[in-house]
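Chemist: Fold the following for me, if possible:
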Amino acid sequence: MLDNKTEQYSFDVIVIGAGPGGYVAAIRAAQLGMKTAIIEANHLGGICLNWGCIPTKALLKSAEMFQKMSHAQDYGLSVKDIAFDLDKIVQRSRDVSAKLSGGISHLMKKNNVSVFNGYGKLIGMNAQSKLQQVSVSNNDKVEAQLSAKHIILATGARAKSFPGLEDDGERVWSYKEALVPKKMPKSLLVIGSGAIGIEFANFYQTFGCDVTVVEAMDQIMPFEDKEIADIAQGAMKKRGMKFKLATKVVELERLKDQVTATIEKNGKTEQLTIEQVITAVGVIPNIENIGLSTAEVSLDQQGFIAVDDFCQTSAQGIYAIGDVAGAPCLAHKASHEAIICIEKIAEQKTVHALDKSMIPACTYGFPQVASIGLTEKKAKDQGFKVRTGKFPFQANGKAIAQGDTDGLVKVIFDDVTGELLGAHMVGNDVTELIQGFTIAKTMETTEDELMHTVFPHPTLSEMMHESVLDAFQRAIHI
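Modeler: So this is what the prediction gives:
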């Protein structure tokens, strides 16, 4: 309900949500000369920066350093009394997020974006001005009303849960509690083996926790190429991690100091007793209480906001980007949609619709996994006659020098046209390599151009070149 004290403002663009989609949309709109506002209820940078992508990578860097120190003798070094301080590890992670969140605040000021702290809600189009309206509220009190021709919804998503398996913040954690543990549990059950589950499993296992991962599908990281996923699983099993595939958790009995999980496979059940559980079974969109019905914004069959190729919803002047607009729920997808959406609004001539087959995926475990495009199975299922090429880390000079020889680079080509259909990697630093194949796919590079590209020596990237050569029986070092 508005009162006489409610502030009213008019903008060209209003963005609801300041995650990696929202804040990028606001900056690009401002760059293109639009008067822009952004509304955020919690943290600039959203979940990714504050409770997701960035803080998990900070935790994993500490785990990586601990692993390296534990194997210092392999490098001719001597380190005594290796230990870790969990409080300091967590605090470093929080400090990294805080620094970056402050950076987003600076970018908002630099680009003259008006920031409103509170919950944004669509309240319909003004009949006279034909502008969409948004209220900003805190503690159920409306503090401001904004209007604009263009409203961008970037409210993100949150962790999904199933009945009986909900997180409680104590024995059963979501990603948020898992980021700030007060002590290292002796045993842990991770439900789900997507990127979030695998990353947390690796962090806790590195510091001595007995980790079991349960996955309902028949392979870990179900959307990755099976050969790559199997190599990653083998490396993690070698370090002591346990996996139960094609298995479901059907019940969690929560006690004061432990949890008894009932798991089921092929109709048979067994029980596991663990100290802690992390649920990582996907996400659901944040669509509640943002006025979708008032604005007549439609949802798709999965419950996400339905959008066209340029992020336009079913309602005039309202757009949706990022996780709230559907899979893949990745920060870089949200940021790219932000650019597409704003540039389409601004009628830029060079804007192109997003091709989701061009979006790379990364999982930051030990080893890392990175991919783009079709898996070998999907390529064959779609009727392609394929050529595959592979090159192992153990045959690469840089990998041997670094002491990281577990891994593989795999490429998939259309045998008829030479098109690069997919690229899949597992091993050290592959998340930094995948952009090479991403650029290749974006530029519609063929096998001939990749084979004639000069890769520097000694680098891990040489494996990318050799994998392409291998697809055409021209590999040199295997």
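
Chemist: contacts and neighbour counts: CA atoms only from here.
Modeler: Will do.

Chemist: start to end distance for stretch 173-193?
Modeler: End-to-end distance of stretch 173-193 (Cα to Cα, to the nearest Å): 15 Å.

Chemist: who touches it?
Modeler: Residues from elsewhere that reach stretch 173-193 (Cα atoms under 8 Å, 6 or more residues apart in numbering): 51-52, 55-56, 59, 86-87, 90, 159, 167, 169, 196-198, 200-201, 204, 207-216, 220-222, 249, 274-281.

Chemist: Name the surrounding residues that touch the strand or helix carrying residue 440.
Modeler: Using DSSP states H and E, residue 440 sits in helix 430-442. With contact meaning Cα under 8 Å, 6+ apart, helix 430-442 is reached by 358-360, 362-364, 368-372, 420-421, 423, 425, 450, 461.

Chemist: for stretch 300-310, same thing?
Modeler: By Cα under 8 Å, 6+ apart, the list of residues contacting stretch 300-310 from outside reads 284-285, 287, 297-299, 313-314, 319-320, 324-326, 337, 340-341, 344, 353-354.

Chemist: filter these to the buried ones?
Modeler: The neighbour-count test (16 or more other Cα atoms under 10 Å) marks 284-285, 287, 297-299, 313-314, 319-320, 324-326, 337, 340-341, 344, 354 as buried among these.

Chemist: And this one, please, so the two structures can be compared:
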Amino acid sequence: MAIECDVAILGGGTGGYVAAIRAAQLGKSVVIVEKDKLGGTCLHRGCIPSKALLRSAEVYADIKDSASYGIETSGATLVFPKVQERKEAIVQQLHQGVQYLMRKNKISVLQGKGRVIGPSIFSPKSGALAVELENGEMENVVPANLIIATGSRPRTLPGLKPDGDKIMTSDEALLMDELPDSIIIVGGGVIGVEWASMLCDFNVKVTLIEAADHILPQEDQDIAAEMKRLLVKRGVEVRTNVQVLTDTYTDRGDSFSIEVQTGDDSETLSASKILISVGRVANIENIGIENTDIKTLNGFIEVNGQLQTAVPHIYAIGDCIGGLQLAHVASHEGIRAVQHLAGEGVHATPDHFIPRAIYSRPEAASVGYTEKQARELGYTIKIGKFPFQAIGKALVHGHQDGFAKVITDEKTNDILGVHLIGTHVTDLISEAALAQLLDATPWEVGQLVHPHPSLSEIIGEAMLDVDGSAIGK
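Modeler: Below is the predicted model of the structure:
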């Protein structure tokens, strides 16, 4: 007998389980099909475990620098297995929380591999699921609406296949039981920069290489330049305009060598391990979309503005549709899809209104257009900038590097983009995102009385600096 429900969700990651909860809140019967663990990449192989490791690295760095705070220590010892134990404990606590939310909202969870099937004896239309359960038995789910939320996995390079030992993606790196002496990180995007920062703080010799002309290619160039400067200052070797020749590598037993090319010159780089961080690939194979009229483009499922596929009662959300591959985006899309299928009002946030965060040391965060993007879109812009070294709380924290940058439209005074680099800026960016969403002007944000001393003062000062009226500059 098939299981009938209002909404079935293929994939129980951040997008999937949030969509399930929202559907249940709206009175829908919901079934989630998940082949691994609820929480998906973000909880088990991404956001949470990596940030737990980054926090341990940050604490270790602060302890090593404790003398500058007037605290002398007899020495700090990094016990990496205990770092990993802490990470796993956090993941397990949050995983239990997600499981509780499923029970609380009366959401049925099927542990197994699901495939979309076409018209069958179970349903006259495509969109039912055939589920192979963990025990090998088969179950069929017939929903009125289906949401595909199968996520993504790390992209690899030809000739550099992860072996779980010397060649890793972030998935394998999170499972390391000991730290290498040295590592080459291929890819200077968000993931590459976070791992470079973390491993450097853990005393690993890091070489970070990027094919573009600067690291963090999607971020404002001023932010990228400052991040590079600070990573280099800490001992990371940063190389840009570098191509990896993936058919020329050598496993030397205790080290691994790859050949890279910069312009017309090639050279060999060696390290104990190599970490590949060159983007992510959608998980859309072997889920049965070929049994439907769903269309794909460049390896991602195509959807319309309401997140519907070419089959109107089948939606797709999160990393499997491309765009901004961020956990909070997947959650937002999950809520949007459910609101639409339920006939509720839908609020779609434009991509450039969604904040982005990088959890390196220092952190970086942004919302809106970069300076380059704003100019390419034809805006005449004004820029305000303010340094953390003029913010009292930053000096108290002992982290005065970085700045805030505000980009506005000279004609309308609209905020086009806000870019931050410095301590705790991932906690500050939401104010800027809210200001942009509510169509506030820099002057209006500058009139907000920010508490003193606080790091948030940098937002007000940078906004006022757009018109040259920053107080502390």
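
Chemist: Which members of the contacts of stretch 300-310 of the first structure are positioned in strands?
Modeler: Among the contacts of stretch 300-310 of the first structure, DSSP state E puts 284-285, 319-320 in strands.

Chemist: For those, give me JSON lines that also has distance to residue 455 of the first structure.
Modeler: Formatted as JSON lines, those follow (distance: Cα to Cα, whole Å):
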{"residue": "284", "distance to residue 455 of the first structure": "42"}
{"residue": "285", "distance to residue 455 of the first structure": "42"}
{"residue": "319", "distance to residue 455 of the first structure": "42"}
{"residue": "320", "distance to residue 455 of the first structure": "40"}
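
Chemist: Show me which pair in these is furthest apart.
Modeler: The distance between the two most remote of those (Cα to Cα) is 18.3 Å, for 284 and 319.

Chemist: Which stretches in the first structure count as helices?
Modeler: With helices called from DSSP state H, the first structure shows them at 22-31, 46-51, 53-70, 86-110, 175-178, 195-206, 226-238, 292-295, 331-345, 376-381, 397-402, 430-442, 447-451, 462-471.

Chemist: which one of those lies closest to residue 128 of the first structure?
Modeler: Closest among the helices of the first structure, once you apply Cα to Cα, is helix 292-295, at 16.0 Å.

Chemist: how much does the closest one stray from the second structure?
Modeler: By mean Cα distance after the TM-score superposition for the first structure, the fitted helix 292-295 of the first structure averages 0.8 Å away from its aligned residues in the second structure.

Chemist: What helices and strands are in contact with that helix?
Modeler: strand 119-125 (3 or more Cα pairs under 8 Å, 6 or more residues apart in numbering; DSSP states H and E).

Chemist: Give me the mean deviation of the strand it packs on from the second structure.
Modeler: Looks like 1.2 Å for strand 119-125 of the first structure (mean Cα distance after the TM-score superposition for the first structure).

Chemist: Next, the residues that contact that strand from outside, please.
Modeler: Applying Cα under 8 Å, 6+ apart, the contact partners of strand 119-125 of the first structure are 16, 39-41, 131-138, 289-292, 294-295.

Chemist: Now which of the residues you listed would you call buried?
Modeler: Among those, those buried by neighbour count (16+ other Cα under 10 Å) are 16, 39-41, 131-137, 290-292, 295.

Chemist: any idea which of those is closest to residue 412 of the first structure?
Modeler: residue 16 (39.9 Å).

Chemist: What does that closest one correspond to in the second structure?
Modeler: Under the alignment (TM-score structural alignment), residue 16 of the first structure pairs with residue 10 of the second structure.

Chemist: May I ask you to confirm that that match is in contact with residue 35?
Modeler: No. Applying Cα atoms under 8 Å, one finds residue 10 of the second structure not in contact with residue 35, separated by 9.1 Å.

Chemist: and whichever residue in the second structure pairs up with residue 328 of the first structure, what is it in contact with?
Modeler: In the second structure, residue 328 of the first structure lines up with residue 324, judged by TM-score structural alignment. Residue 324 of the second structure sits next to residue 351 when contact means Cα under 8 Å, 6+ apart.

Chemist: Pretty sure residue 406 of the second structure sits against residue 413.
Modeler: No. If you go by Cα under 8 Å, residue 406 of the second structure and residue 413 don't touch, sitting 11.3 Å apart.

Chemist: So for these two, which residue has more residues nearby?
Modeler: More crowded of residue 406 of the second structure and residue 413, by other Cα atoms under 10 Å: residue 406, with 31 against 17.

Chemist: That one and residue 444 of the second structure: what is the separation?
Modeler: In terms of Cα to Cα, residue 406 of the second structure sits 13 Å off from residue 444 of the second structure.

Chemist: ok, back up a step: next, the mean deviation of the helix holding residue 440 of the first structure compared to the second structure.
Modeler: The superposed helix 430-442 of the first structure is, by mean Cα distance after the TM-score superposition for the first structure, a mean 0.6 Å from where its aligned residues fall in the second structure.

Chemist: whereabouts in the second structure does that helix align?
Modeler: Aligning helix 430-442 of the first structure against the second structure (TM-score structural alignment) gives residues 425-437.

Chemist: Just the buried residues of the matching stretch, please?
Modeler: Buried residues in stretch 425-437 of the second structure (16+ other Cα under 10 Å): 425-426, 428-430, 432-433, 435-436.

Chemist: in the second structure, which residue is closest to the centre?
Modeler: Nearest to the mean C-alpha position of the second structure, by Cα atoms, centre = their mean, lies residue 326 at 4.4 Å.

Chemist: where's residue 362 of the second structure relative to residue 57 of the second structure, distance?
Modeler: Residue 362 of the second structure is 12 Å from residue 57 of the second structure, by Cα to Cα.

Chemist: Could you name every residue contacting both of these two?
Modeler: Listed as contacting both residue 362 of the second structure and residue 57 by Cα under 8 Å, 6+ apart is no residue at all.

Chemist: how about residue 378 of the second structure, what's its match in the first structure?
Modeler: Match for residue 378 of the second structure (TM-score structural alignment): residue 383.

Chemist: For that match, the count of nearby residues, please.
Modeler: Neighbour tally, residue 383 of the first structure, other Cα under 10 Å: 8.

Chemist: what does residue 7 of the first structure give?
Modeler: Applying other Cα under 10 Å, we find 14 residues neighbouring residue 7 of the first structure.

Chemist: thought it was touching residue 147?
Modeler: No. Contact criterion Cα under 8 Å: residue 7 of the first structure and residue 147 do not qualify, at 11.4 Å.

Chemist: Noted, bye for now.
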